[in-house]
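1. Predicted model and sequence below, questions to follow.
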Amino acid sequence: MSTGAVDTGASTALAQAPDSARAVLRDTIGALEDRLTGLSHRLHANPETAWEEEKAARWTASLLDELGYAVTPGVCELPTAFAARIGSGPLHVALCAEYDALPGLGHACGHNLIAAAAVGAAGALARVADDLGLTVTVLGTPAEEGGGGKILMLERGAFEGVDVAMMVHPGPVDVAEAEPFAVAHLNVQYTGRAAHAAAYPEQGRNAADAFTVAQVGIGLLRQQLPSTTRVHGLVTRGGEAPNAIPERTEGRWYVRASSLEELDRIQGRVEACFRAGALASGCALEIEPESPPYSEFRNDAELVARYRRNAEGIGRRFAPPGDPAARMNRASTDMGNVSRVVRALHPYIGVGSLPAVNHQREFAAACATATADAALLDGALALALTAADLAAGGG
């Protein structure tokens, strides 16, 4: 695993792959168009949530197998993860394929496009890997939406020997740099005592009231939190019947901050609000992490510059600084943890969805359109060109 220092600036003369190799990449992705868009639409029509992506993993891996990759399913003891590899060159590039959907919203973050773009870039790079000195691995990475699949894969060695990890994420507009929040995912449970709400209310301990107190505390706390933080969540179980004091309630809460270090400071204050709910209601409290914390993302300036140049070269246009539609790049990702130990790239590609934005039903619909298909092909090509240029420049 590469652990070298992250570049702080890009070269003014970035090397470029030979025109012949670039032509092969373009032609290959063009030839794969129907298979790539077919995969994207198939995933979109069959959304599977975190850790349940059985069809998505199988369909994505199967296409890579057809493209000549050696596929290993179930890597890292994760049934819906896989690794697919081709080439034996000194520069090892990993393409990350996400394919989990959101509960109740389907592919409202466009992970169907992420998986298909990774396969497209991989299919193109397979044609030039030996000539350019590349080893290419596609990692099927489950459970990005709150499960931390990449973190587990990182801890279990999936990124060992990788020099560069890359992916492209859909959004309303194109953005080159990722600036996600670090995030902690918390499962919160209160246990009280049931009683008849009219006849014997004094014998109950109201676990729903515990959440009410906690949420009021969090709402008041927000005034004292830095502007770089976010706290949000929902109650997933609020009780069983209106005439019974709720004895057990559950919720899921996210705490976000600009870095893991800031997150560590803020999370304790948020958890104190949950403890206040327990104290006021007389209920017992359990707080358990749903996954390891997601890190902020560490951009590699050279990779960003190479991707931007290639994306603009094929006609993509990036949102200007400060564009509200570009805020998708603040969304948390487990790719941030990868970026702490491997040079990483995580740009965003626009799917023409405005006014719809990520995690809306309208955005899900926008991720299976002709415009989204074009973005998928552009993203695949821009990733492939960037990897090829990196190899030509000596990594």
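-> Ah, there it is. Residues are numbered from 1 along each chain as shown.

2. alpha carbons only for contacts and neighbour counts from here, please
-> OK.

3. Give me the three-state assignment for Leu152.
-> In terms of secondary structure, Leu152 is helix; the call rests on DSSP: H, G, I helix; E, B strand; the rest coil.

4. scratch that, Glu48
-> With three-state DSSP as the basis, Glu48 sits in coil.

5. The residue nearest to Leu154 when sequence neighbours are not counted is in what secondary structure piece?
-> Leaving aside its sequence neighbours, Leu154 sits nearest to Val338 (CA to CA, 6 or more residues apart in numbering; 6.8 Å). Taking DSSP states H and E as the criterion, the element that holds Val338 is helix 335-339.

6. what's next to that helix, contact-wise?
-> 150-151, 154, 165, 180, 182, 294-299, 344, 346 (CA atoms under 8 Å, 6 or more residues apart in numbering).

7. Kindly recompute the last result at 7 Å.
-> Contacting residues not belonging to helix 335-339 are listed as Lys150, Ile151, Leu154, Tyr294, Ser295, Glu296, Phe297, Arg298 [CA atoms under 7 Å, 6 or more residues apart in numbering].

8. got the residue ranges for the helices in the chain?
-> Using DSSP state H, the helices found in the chain span residues 19-31, 33-45, 54-66, 111-126, 129-132, 149-155, 207-221, 260-281, 301-313, 335-339, 361-366, 370-392.

9. quick one: the residue nearest to Leu154 and Asp264, what's the gap?
-> Val338 sits 19 Å away from Asp264 when distances are taken as CA to CA, to the nearest Å.

10. now Gly104
-> Taken as CA to CA, the spacing of Gly104 relative to Asp264 amounts to 30 Å.

11. Those two: which has the busier surroundings?
-> Asp264 (17 against 10; other CA atoms under 10 Å).

12. that older thread, and among the helices of the chain, the most buried is which?
-> helix 111-126 (a mean of 30; mean count of other CA atoms under 10 Å).

13. Can you give the contact residues for that one?
-> Counting by CA under 7 Å, 6+ apart, 25, 28-29, 36, 39-40, 43-44, 64, 67, 86, 95-101, 167-169, 376-377, 379-381, 383-384 sit against helix 111-126.

14. Let me know the angle separating that helix from helix 370-392.
-> Between helix 111-126 and helix 370-392, the angle comes out at 40 degrees (axes from the mean of the first three to the mean of the last three CA atoms, to 10 degrees).

15. quick one, helix 111-126 and helix 33-45 angle?
-> Between helix 111-126 and helix 33-45, the angle comes out at 150 degrees (the same axes, to 10 degrees).

16. Comparison target, given below:
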Amino acid sequence: MKDRLTMELDKIKQQLWKISDQMYTNPELGDEEFESMGLLTQILTEHGFHIQTNIVNRSTAFKAEFHSEKSGPTIAYLAEYDALPEIGHGCGHNLIGTMSVGAGIILSKIVKETGGSVVVLGTPAEETNGAKVPMSKEGIFNDVDVAMILHPYNESVESGTALAVDALQFKYKGRSSHAAAAPEHGINALDSVIQLFNGINALREHLPSDVRVHGIIAEGGQAANIVPDLAIAQFYVRAKERSTLDETVGKIINIANGAALMTGSELEISNYQISYDNMVTNNHLSRAFTENLKEVTGEPVKPAEHSNGSLDMGNVSRVVPAIHPFIGLNDKKLVLHTQEFSDRTISKDGQQALVNGALALACTGYDVLTDHELLENIKNEFKELVK
């Protein structure tokens, strides 16, 4: 049956390459990916998928479903298609989207025989306000048995871990005044931000080694002779576990309140981007995918690595068994979020990764559909890991 998947992929690979190239040529930022969404949903519609758009109130999010008449598991493939400012698809989301769509289409060709369903979810804005977060909260995965996404990289790596992250904004409001003629009438909001940074830097000595705190001053005044009445700091706070992150954020909020008390300013705290949970890889599902990727490519796959980045796939992994592995583009020197990486996605190596990735994803979906012991092990592991 896996040979059948290869045959089905051969029928659409030229079309998938064309879509990936079009997304590369016209990169779109998060929640603005209208053309990319249109390209992906059009080919899914052509192959019999029922499409819903504007899900979870995100205009470029979609759900594509293909159901057989036989009962069975539901396999979900997640498509990303947002680009980065200036450098376009430096994270390879043009490949991610087309690999998932390709996997969904070719697996749909055999579910009439195996039973089960295939779902492709269009998940915008991974780089900023990842739509997988509201999807996880609002029940999009309620009927899904496993969820998979495959990310291009400089080499192939098993699905591993990623940090949970909160994006915190601290807005201090003070009172302006002439900094030389009447400083006593002013309340310096920038001083509050400076004390916030100082307090966080003092806290670093007492944080676990997996915690990362990094921030900027987004606004700090308009002129040196005017006491700043508004100052804004933005931070990413990351940790390997959500519980550690929550504890760290509590300490930082205490520091922020203390900085406001020191200067007499008013403080508003908010999340300026959606929070991501840490990634929890399902190892049974991961091993099945890794074996398929090795078989498809004939190349080794590196053991899982811990990433100090963050993924909205982490939120998905808390509600359904999930993996987020990487497929190599045949250049170990490549670095994500660069123009060189973006250009690689439309090279011969990028095209080969697209078809290899789509096939490995589809073969893993087939394994879950037909191997009842594998599915049971996946579900039992999920219950143990996510409590």
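-> Right, received. Where do you want to start? Predicted, not measured: the structure shown is a model, and the values here were computed from it.

17. Can you check which part of structure 2 the helix holding Val338 of structure 1 sits on?
-> Alignment note (TM-score structural alignment): helix 335-339 of structure 1 is matched to residues 313-317 of structure 2.

18. Equivalent analysis for stretch 30-42 of structure 1, please.
-> The aligned range for stretch 30-42 of structure 1 in structure 2 is 10-22, by TM-score structural alignment.

19. Mean per-residue distance, the matching stretch versus structure 1.
-> Following superposition, stretch 10-22 of structure 2 is found to deviate from structure 1 by 2.1 Å on average (mean CA distance after the TM-score superposition for structure 1).

20. What lies in contact with that stretch?
-> If you take CA under 7 Å, 6+ apart as the criterion, stretch 10-22 of structure 2 is touched by Leu39, Asn94, Leu95, Thr98, Ile346, Gln351, Val355.

21. Just give me the closest of those residues to Ser117 of structure 2.
-> Looking at those and their distance to Ser117 of structure 2, the nearest is Thr98, at 19.1 Å (CA to CA).

22. And the closest one, what's its match in structure 1?
-> Checking with TM-score structural alignment, Thr98 of structure 2 has Ala116 as its match.

23. Now do its match against Arg361 of structure 1, distance only.
-> Computed with CA to CA, the distance linking Ala116 of structure 1 and Arg361 of structure 1 is 20 Å.

24. Distance to Arg238 of structure 2 for the contacts of stretch 10-22 of structure 2 - can I get that in TSV?
-> Listed next are the contacts of stretch 10-22 of structure 2 as TSV, based on distance: CA to CA, whole Å:
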residue	distance to Arg238 of structure 2
Leu39	35
Asn94	27
Leu95	27
Thr98	30
Ile346	33
Gln351	34
Val355	34
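
25. which one of the residues you listed is nearest Ala259 of structure 2?
-> Here the nearest of these to Ala259 of structure 2, counting by CA to CA, is Asn94; it sits at 43.8 Å.

26. how close does that closest one sit to Ile323 of structure 2?
-> Looking at Asn94 of structure 2 against Ile323 of structure 2, where the rule is CA to CA, the gap reads 19 Å.

27. What of Leu78 of structure 2?
-> Relative to Ile323 of structure 2, Leu78 of structure 2 is positioned 11 Å away (CA to CA).

28. ok, the two, which is more surrounded?
-> Neighbours per residue, other CA under 10 Å: of Leu78 of structure 2 and Ile323, the larger number sits with Ile323, 29 against 24.

29. so who does the more buried one touch?
-> With contacts defined as CA under 7 Å, 6+ apart, Ile323 of structure 2 is in contact with Ala147, Met148, Ile149, Ser159, Thr281, Asn282, Ser286.

30. Which members of the residues you listed are positioned in strands?
-> With strands taken from DSSP state E, the overlap with the contacts of Ile323 of structure 2 comprises Ala147, Met148.

31. any idea how far stretch 224-231 of structure 1 is from the chain center?
-> For stretch 224-231 of structure 1, the gap between its own C-alpha mean and the chain's C-alpha mean amounts to 22 Å (CA atoms, centre = their mean, to the nearest Å).

32. What of stretch 244-264 of structure 2?
-> In terms of CA atoms, centre = their mean, the gap separating the centre of stretch 244-264 of structure 2 from the centre of its chain is 28 Å.

33. which residues in structure 1 does it align to?
-> Counting by TM-score structural alignment, stretch 244-264 of structure 2 sits on residues 262-282 of structure 1.

34. tell me, what residue is most central in structure 1?
-> Relative to the mean C-alpha position of structure 1, the nearest C-alpha, by CA atoms, centre = their mean, is the one of Thr333, at 4.1 Å.

35. Once you drop chain neighbours, what's closest to that one?
-> In space, not counting the residues next to it along the chain, Thr333 of structure 1 is nearest to Tyr294; the distance is 6.3 Å by CA to CA, 6+ apart.

36. residue in structure 2 matching that neighbour?
-> Counting by TM-score structural alignment, Tyr294 of structure 1 lines up with Tyr276 in structure 2.

37. count of neighbours near that match?
-> Tyr276 of structure 2: 25 surrounding residues under other CA under 10 Å.

38. Asn380 of structure 2 too?
-> The criterion is other CA under 10 Å. On that basis, Asn380 of structure 2 has 13 neighbouring residues.

39. what's the helix or strand containing it in contact with?
-> Taking DSSP H and E as the definition, Asn380 of structure 2 sits inside helix 372-385. The contact list for helix 372-385 of structure 2 (CA under 7 Å, 6+ apart) reads Asn282, His284, Leu285, Pro321, Val368.

40. Please identify the residue in structure 1 that aligns with the third one.
-> It refers to Leu285 of structure 2. Under TM-score structural alignment, Leu285 of structure 2 pairs with Leu303 in structure 1.

41. Tell me which residues touch that match, please.
-> Leu345.

42. Tell me how far the residue of structure 2 positioned farthest from its centre lies from Val227 of structure 2.
-> Note on structure 2: the largest C-alpha distance from the chain mean falls to Ala181, namely 51.1 Å (CA atoms, centre = their mean). Applying CA to CA, one obtains 11 Å for the distance of Ala181 of structure 2 from Val227 of structure 2.
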